[in-house]
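A.B. asks: take a look and give me a structure for this.
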Amino acid sequence: MQARRIARELALLSTSQLPANPQRLAAQEFSSILVAAIRTLTSEVQDTLETAATELQRSKDQLLGSEFRAPDPETAKAMVSEAIALTEKTINHLAIAVELPEFIQLANQQEVRAYTQAILGALVSYRADIDQLLTEALVDWQLSRLAQIDRDILRIAVVEMLYLGQPDRVAINEAVELAKRYSGDDGHRFINGVLRRVTDQLKRSPELRTSISEIK
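C.D. replies: Take a look at the predicted model:
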């Protein structure tokens, strides 16, 4: 995994447990950030394993039941295909649990630490500007009504575009990857749509990007 990708995950997983005051955040040891992220990730792994067990049982029941419940071969085929899809989803969930030791080890790299702290610092310092931009990009939604994980993914992407010099395309693609990993089934599509509208706003009003960037 690339250093900046790990840094994005660290920022995403720790932001909800860290102080919202810039001065207090700056005083935090990186170990506190890592512990906050590990707590969140551990909880995610536990939930994932429980979900995986449930889905595996559903897959088993589907396979065993397809032969007896299906009235025709086509229905049986569809039921088996659904069971296979559930099994694949289970394998994907288990991958998150397997990666935890690697995640902890890579998080100690200097580049990871620096980029994580840069994301969190900008996220806390410029939260009002970030949220205003996202609010304007939402269609028939309120930012406060989004799942916290989706809000934080969107905020991190905007931070990277406006304050950390990431190309818009890269920031969007990385946000979509985070959403595929941590959001709901269709979360990545929603994230992609909102961020595309953000970039459209910035293209129509380039002075907005300049004025926000000058705050740094």
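A.B. asks: contacts, neighbours, all on C-alpha from now
C.D. replies: Will do.
A.B. asks: how about the helix or strand that contains Ala85: buried residues?
C.D. replies: If you go by DSSP states H and E, Ala85 is part of helix 73-106. Within helix 73-106, the residues scored as buried using 16 or more other Cα atoms under 10 Å are 76, 79-80, 82-84, 86-87, 90, 93-94, 96-97, 103-104, 106.
A.B. asks: and the helix ranked longest in the chain, what's buried?
C.D. replies: In the chain, assigned by DSSP state H, the helix with the most residues is helix 30-69. In terms of neighbour count (16+ other Cα under 10 Å), helix 30-69 has its buried residues at 30, 33-38, 40-41, 44-45, 48-49, 51-52, 55-56, 58-60, 62-63, 66-67.
A.B. asks: let's see this one next, to set against the first:
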Amino acid sequence: MSLRRKSREYALQMLFQWEMGKQDPSRVEDGFWSNARAQKSTREFANQLFENAAARVAELDPIISTHARNWRIERMSAIDRAILRLAISELRTMSTPPKVVLNEAVELAKKFSSAEAASFINGILDAAMKSFGEKNAD
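C.D. replies: Coordinates of the predicted model:
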């Protein structure tokens, strides 16, 4: 497994814990890393992904809602919300190729949620990526 994929898994776990516990992100990180072991570069990338997503929930949730037709965000499972937030945050704030972000999010869904969730997440992210492309073309 690549270090980046492992970082995304760690970031997802922290984002999920953060939503469930409503703690300060730094407390979530401290608690998470007191139990998890990872290389420094893996930890740094995981923290960056987590912090970016946690800081932008108010910006990310409307994007998710726009592309999750007939689904209210609060009806989605917490893990699916976390995967979507993580992926859209990475798309918006980092230089990772969009296809990589999409693939990684689908793999996270398969591992931490379900095959049905993977398809659901794929559809939402694909629609979001297309809308980002249209906005960037202006």
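A.B. asks: what's the TM-score here?
C.D. replies: Put the two chains on top of each other and the TM-score (TM-score structural alignment, normalised by the length of the second structure) is 0.87; 136 aligned residues with a Cα RMSD of 2.2 Å.
A.B. asks: output the contacting helices and strands for the helix holding Ala85 of the first structure.
C.D. replies: For helix 73-106 of the first structure, the elements it packs on are helix 3-14, helix 30-69, judged by 3 or more Cα pairs under 8 Å, 6 or more residues apart in numbering; DSSP states H and E.
A.B. asks: could you rerun that using 10 Å?
C.D. replies: Packing contacts for helix 73-106 of the first structure, counted by 3 or more Cα pairs under 10 Å, 6 or more residues apart in numbering; DSSP states H and E, involve helix 3-14, helix 30-69, helix 168-182.
A.B. asks: which one of the buried residues of helix 73-106 of the first structure is nearest to Gly187 of the first structure?
C.D. replies: Taking Cα to Cα as the measure, Gly187 of the first structure lies nearest His93 of these, at 16.0 Å.
A.B. asks: and that closest one, what's its match in the second structure?
C.D. replies: By TM-score structural alignment, His93 of the first structure lines up with nothing in the second structure.
A.B. asks: what sits closest to His93 of the first structure if chain neighbours are left out?
C.D. replies: Thr48 (5.8 Å; Cα to Cα, 6 or more residues apart in numbering).
A.B. asks: how near is the one you found to Met161 of the first structure?
C.D. replies: 31 Å (Cα to Cα, to the nearest Å).
A.B. asks: for Arg5 of the first structure, same thing?
C.D. replies: Distance from Arg5 of the first structure to Met161 of the first structure, by Cα to Cα: 15 Å.
A.B. asks: which parts of the second structure are strands?
C.D. replies: Assigned by DSSP state E, the second structure shows no strands.
A.B. asks: show me the residue at the heart of it, geometrically.
C.D. replies: Residue closest to the average C-alpha location in the second structure (Cα atoms, centre = their mean): Leu86, at 1.5 Å.
A.B. asks: for that residue, what are its contacts?
C.D. replies: Taking Cα atoms under 10 Å, 6 or more residues apart in numbering, we find Leu86 of the second structure in contact with 8, 11-12, 15, 49-54, 56-57, 60, 80, 101, 105.
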